[in-house]
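Enquirer: what shape does this take:
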Amino acid sequence: MKPLWKLLRSHLSVAQTVGFTLAGVVGMTVVLTALQAYRDVMPVFRAPDSFVRGDYLVLSKRVGTLQTFGLGGGGFSDEELRDLREQPFVREVGAFVPAEYRVKGSVGAGGVGFSTYLFFESVPDRFLDVQTEAWRFDPAQREIPIIIPRNYLNLYNFGFARSQGLPQISEGLFKRVTLDVELSGAGRSEHFRGRIVGLSNRLNTILVPESFIRWSNERFGGGSAAKEPLRVIVETDGPADERLTTYLADKGYEAEGGAPDDGRAVRLVRLAASGVAGVGLVFSVMAFYMLLLSIFLLLQKESRKLETLLLLGYRPGRIALPYVSLTLGLNLAVWCGALLLGWVIRAQYLPLLETMQEGYRPAGVALTLLCGLVLALLLTALNAVAIRRRIGRLGMRKE
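Expert: Have a look, this model is predicted:
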C-alpha cells in the first residue's frame, strides 16, 4: 500500500486540493445552513400566538334580501359543512356557537364607569391562538374566562382613550380587568364575573369556552334546538390556493379579514430556503467535479505506472483505495468545516428569533448533522465509483 500512497502524493496538487475544499465548504455550508435555518424559523410560524400559525379563514354567507326581512336562515347546513370538510385543501372545520341571550358588561376605570351590551361566541379550542390554563368554566365559581380581539385594546388605547382624556392600558393591566357580566333571558337574570385571559390576533369576536356557551344557552336561551351556524372557521393548506378561491366564489361564501394573504409568508420562507439550498447544492456539485477532475488528472499522469501495477497483479479496487481514502478524508473535512461555519451563522440569527417569540426553542441539529454526513458520504461514493471505473479502463486498455 505504501507505494500507492507515494505515487498519489508525488503528483498531488495542493492548490487543487485547497480549491476543492473551499468550494466544498461553501456549498455544504449553504445547504446545511438553509436547512437548519428553515427548521429554526418554523417554530415561530407554528406557535399558537403566531400571526402565520396555520392558514385560517372565517367564512360566512352573503346577507341577502330575505335575511334582511328575517325570512331566511343564512346558516351552514350539515350537508354544506360536510362538503366543506371533504375538500382536499381543508384540514378542519369548526362552527361558531353564539350566545342566545342578552349580555351586558360593566366596568369601571379611573372613576368612570362603562356599561354596554356585548355578544359571546365560542369555537372549538383547537382554533384558538391563545394558550391558557384558565380556559375553562365552572358554574359554581361564577367566573367567565374571556378572550377578546387584540385590536379592541388598540382601538381603546389609540382612539377612545386619547379622545376622552383617559389613561392608556397595557396588555398586562388589561388582563387584570374584571367585568361585571349580566346574562338575561328565558325569564332569568344573573350576574357573573368576567375575566380577560387572553388577546386574540386571529378571531375578531368575544370568545368564551364552549362549555360555558352550551351551559348558558340551555339556562338563558330556553334550550332551543341547535341552529345552523352562521359562521365557520376553516383551517386550510393555504388560503392562497386557487382551488380555495374558486370554491368560495362558486359557493358564494365570504372570507373575513385578510387571512388569504397569511399563508404566503410560510410559502415565502419555504421558497427562500429551497432557493438557498439549491445554490448550495450547485456549489457542492461544482466541488465534486473539481475533485473528480483533479483525481482524473493524477490518474492520467500516472497511467503508465498504474498499468504496470495492474500487470503485477494489483486489483483495480486496491489501486483505487488511496484515491478513495483521499476523497473521503477531504469530504469529511468539508463536512466539519461546514458545521463550524453553520454554527457561527446560527449564533447570529438565533437571538433575533428569540426576540420574535416568548419562550422560543430552536430546532435540534441532529437532522442537519445527519444530512451533512449523508451528503459527504454520497459524494465520496460517487467519486469512488468514477475512480474505480477509470482504473478499470486502464487495465482493459493494457490488455
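Enquirer: contacts and neighbour counts: CA atoms only from here.
Expert: Noted.
Enquirer: which residues in the stretch 51-200 of the chain form strands?
Expert: Using DSSP state E, counting those that start in this stretch, the strands of the stretch 51-200 of the chain run over 55-61, 90-95, 97-98, 102-109, 112-118, 121-122, 143-149, 178-185, 188-200.
Enquirer: mind putting the ones you listed in TSV, mean neighbour count and distance to residue 222 included?
Expert: Below are the strands of the stretch 51-200 of the chain laid out as TSV (neighbours: other CA atoms under 10 Å; distance: least, CA to CA, whole Å):
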stretch	mean neighbour count	distance to residue 222
strand 55-61	21	25
strand 90-95	18	21
strand 97-98	23	14
strand 102-109	16	12
strand 112-118	11	19
strand 121-122	22	17
strand 143-149	21	20
strand 178-185	19	8
strand 188-200	17	10
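Enquirer: among these, which comes closest to residue 206?
Expert: Each of these has some distance to residue 206 by CA to CA; the shortest is strand 143-149, at 4.8 Å.
Enquirer: got the angle between that closest one and strand 188-200?
Expert: 40 degrees (axes from the mean of the first three to the mean of the last three CA atoms, to 10 degrees).
Enquirer: give me the distance between strand 143-149 and the centre of its chain.
Expert: What separates the centre of strand 143-149 from the centre of its chain is 27 Å, taken as CA atoms, centre = their mean, to the nearest Å.
Enquirer: the one helix or strand residue 349 maps to: how far from the chain's middle?
Expert: Assessed by DSSP states H and E, residue 349 sits inside helix 316-356. Taking CA atoms, centre = their mean, one finds the center of helix 316-356 at 27 Å from the center of the full chain.
Enquirer: structure for this one too, so we can compare:
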Amino acid sequence: MTLLWKLLRCHLSIAQTVGFALAGLVGMTIVLAALQAYRDVLPVFNVPDSFMQGDYLVLSKRVGALQTLGLGSSDFTSAELDELKAQPFVRDAGAFTPADYRVKGTVGAGGVEFSTYLFFEAVPDRFLDVGTEQWKYEPGDREIPIIIPRNYLNLYNYGFARSQGLPQISEGIFRRVSLGIDIAGNGRTERFRGRIVGLSNRLNTILVPESFIRWSNGQFGQGSEKQPSRVIVETDRAAGAAVSDYLARKGYEVEGDRRDDAKAARLLRLAAGGVGGVGLVFSAMSFYILMLSVFLLLQKNSGKMENLLLLGYAPVRVALPYQLLTFGLNLCVLLAALPLLWLVRGWYLPELAVLQEGYSPAGVGVTVLCGAALAALLSLFNAIAIRRKIDSLNRKKS
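Expert: Prediction:
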C-alpha cells in the first residue's frame, strides 16, 4: 500500500488540495453554525408568547357613534364566533367572560389604605400563559386567585413609583400582596381576599378563574347571560397578510400590533435558510474542487494506473489511496470546523441569554452528528466517482 501510494502521489497538487480544504472548511463551518444557531435560538422562540409559535390575538369590535349612543352592540354573536373558529388560520378561540357586578379593591400600606374600582374577566384556562396549581376556586372560598398583567407592575415601578419617590416592588413581593375585594350587586355586598398568583404577558386584563366568574355572576349579577365583547384567538402562524385582511374586512380590532412580529418571523426564516444555503453552496464548491483535483491527478497518473491494472492490481486496490485521501481531507475539514463553531457560539450565546431569563442553549451533539454525516456523504460521493473512473480505465485496458 505504501509503495502504491508513493507511486500515485507524484502529481498531487498542494495548491489544489489547500483550495479544496479552505472551501470545504468555509462551507462546513457555515452549515454547522447555521444549524447550531437555529437550535440555540429555538428555546427563546418556544416560550408561550413567541411569534414563531403563532399569535394569541385579543379581538374586539370597533366602537362607533351608534355604540356611544346606545343604539348598537359591540358584542360577538354566536354566528360570528362560529365563523371566526372556522377560519383556516385559527387554531382555537375562546370568549372573555366579564363580571356582571361592581368590584372594589383595597390594599393597605403603612397603616394607610388605598382603594379603587376594578374589573374582573375570565378566559378558558388553555389560553393562560401563567402555569399555577393555585388557579382554582370552589364556591364558598373567601380567597380569590388573581392574575395581573405584567405591565401593571412595570407601570408602577418605572412610572408611578419613580415619579412619586416610592420604593419599587419586585415580582416576588408583588405576588405576596393581599387585596381586599368588595363585590356589590343584586342588592348584596360581600368582602373577599384577592391573592395574586401570577403575572401575564399575554392578557391585558385582571383575570379570575372561570368557576369564580360563573358563581359570582349568579350571585351578584343580573342573571342574564351576555354575549362576549372580546375574544382571544390562537393562530397557527404569525399574523400575516391573510389574518390582517380578514380582521380588516370584519372590522375587528386587535390589542397591540403584531404585524412587525410577522415580518420578523419571515425575515428570521429567510435569514436562517439563506445562511444554510450559502453554507451548502460552499460545500458543493469544495466537493467539485476536490473532484476536479482528483480527476486531474487520475488523468496525470492514468498511464501508471493502466500499468498497475495490467500487472494484476485490482481496481479496488488502485482506487483505495485516492479514496482514503478524500476521506482524510473531509475528516480534517470537519475537525477544523468544530473549533470555529465553538468560537461562533461564544459570540452569539451571550446575546441570546439576555433575551430570556434562565436561557439554556441546545447541545452540540446533533450538530456534530450532522457534520459527520455531511463529511461521510461527501466522502461517499468522492469514492463512487473515483471508483467509476478507475473502472473506466480498467475497461479501456481490457
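Enquirer: please state their TM-score.
Expert: Once the chains are laid over each other, their TM-score by TM-score structural alignment, normalised by the length of structure 2 reads 0.89; 398 aligned residues with a CA RMSD of 2.6 Å.
Enquirer: return the mean post-superposition distance for the helix holding residue 349 of structure 1 against structure 2.
Expert: Compared with structure 2 after fitting, helix 316-356 of structure 1 deviates on average by 2.6 Å (mean CA distance after the TM-score superposition for structure 1).
Enquirer: just after that helix, pick out the following helix or strand.
Expert: helix 366-398.
Enquirer: what's the average distance of that next one to structure 2?
Expert: Using mean CA distance after the TM-score superposition for structure 1, the mean distance for helix 366-398 of structure 1 is 2.4 Å.
Enquirer: tilt between that helix and helix 316-356?
Expert: 160 degrees.
Enquirer: same for helix 366-398 of structure 1, what does it pack against?
Expert: Other elements packing on helix 366-398 of structure 1 under the criterion 3 or more CA pairs under 8 Å, 6 or more residues apart in numbering; DSSP states H and E are helix 14-46, helix 263-301, helix 303-311, helix 316-356.
Enquirer: try 7 Å
Expert: In this structure, helix 366-398 of structure 1 packs against helix 14-46, helix 303-311, helix 316-356, with contacts taken as 3 or more CA pairs under 7 Å, 6 or more residues apart in numbering; DSSP states H and E.
Enquirer: among those, which is the most enclosed?
Expert: helix 14-46 (a mean of 21; mean count of other CA atoms under 10 Å).
Enquirer: can you tell which of the strands of the stretch 51-200 of structure 1 is closest to residue 23 of structure 1?
Expert: Nearest of those (CA to CA): strand 55-61, 39.8 Å.
Enquirer: now do that closest one: everything it contacts.
Expert: Residues from elsewhere that reach strand 55-61 of structure 1 (CA atoms under 7 Å, 6 or more residues apart in numbering): 74, 230-239, 252-256, 259, 262-263.
Enquirer: and the strands of the stretch 51-200 of structure 1: which comes nearest residue 214 of structure 1?
Expert: Ranking the strands of the stretch 51-200 of structure 1 by distance to residue 214 of structure 1, with CA to CA as the measure, places strand 97-98 first at 8.4 Å.
Enquirer: mean deviation of the closest one from structure 2?
Expert: Looks like 1.4 Å for strand 97-98 of structure 1 (mean CA distance after the TM-score superposition for structure 1).
Enquirer: and stretch 29-41 of structure 1, by the same measure?
Expert: Mean for stretch 29-41 of structure 1 is 1.1 Å (mean CA distance after the TM-score superposition for structure 1).
Enquirer: give me the range in structure 2 that that stretch lines up against.
Expert: Using TM-score structural alignment, stretch 29-41 of structure 1 corresponds to residues 29-41 of structure 2.
Enquirer: once you drop chain neighbours, what's closest to residue 30 of structure 2?
Expert: Closest residue in space to residue 30 of structure 2, ignoring its immediate chain neighbours: residue 279 at 4.7 Å, by CA to CA, 6 or more residues apart in numbering.
Enquirer: which ones are touching that neighbour?
Expert: Residue 279 of structure 2 neighbours (CA under 7 Å, 6+ apart): 27-28, 30-31.
Enquirer: quick one: those as JSON lines, columns for distance to residue 100 of structure 2 too.
Expert: Shown next, in JSON lines, are the contacts of residue 279 of structure 2 (distance: CA to CA, whole Å):
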{"residue": "27", "distance to residue 100 of structure 2": "64"}
{"residue": "28", "distance to residue 100 of structure 2": "63"}
{"residue": "30", "distance to residue 100 of structure 2": "59"}
{"residue": "31", "distance to residue 100 of structure 2": "58"}
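Enquirer: name the nearest of those relative to residue 347 of structure 2.
Expert: Nearest to residue 347 of structure 2, judged by CA to CA, of the contacts of residue 279 of structure 2 is residue 30 at 14.5 Å.
Enquirer: tell me how far that closest one lies from residue 350 of structure 2.
Expert: For residue 30 of structure 2, the distance to residue 350 of structure 2 equals 20 Å [CA to CA, to the nearest Å].
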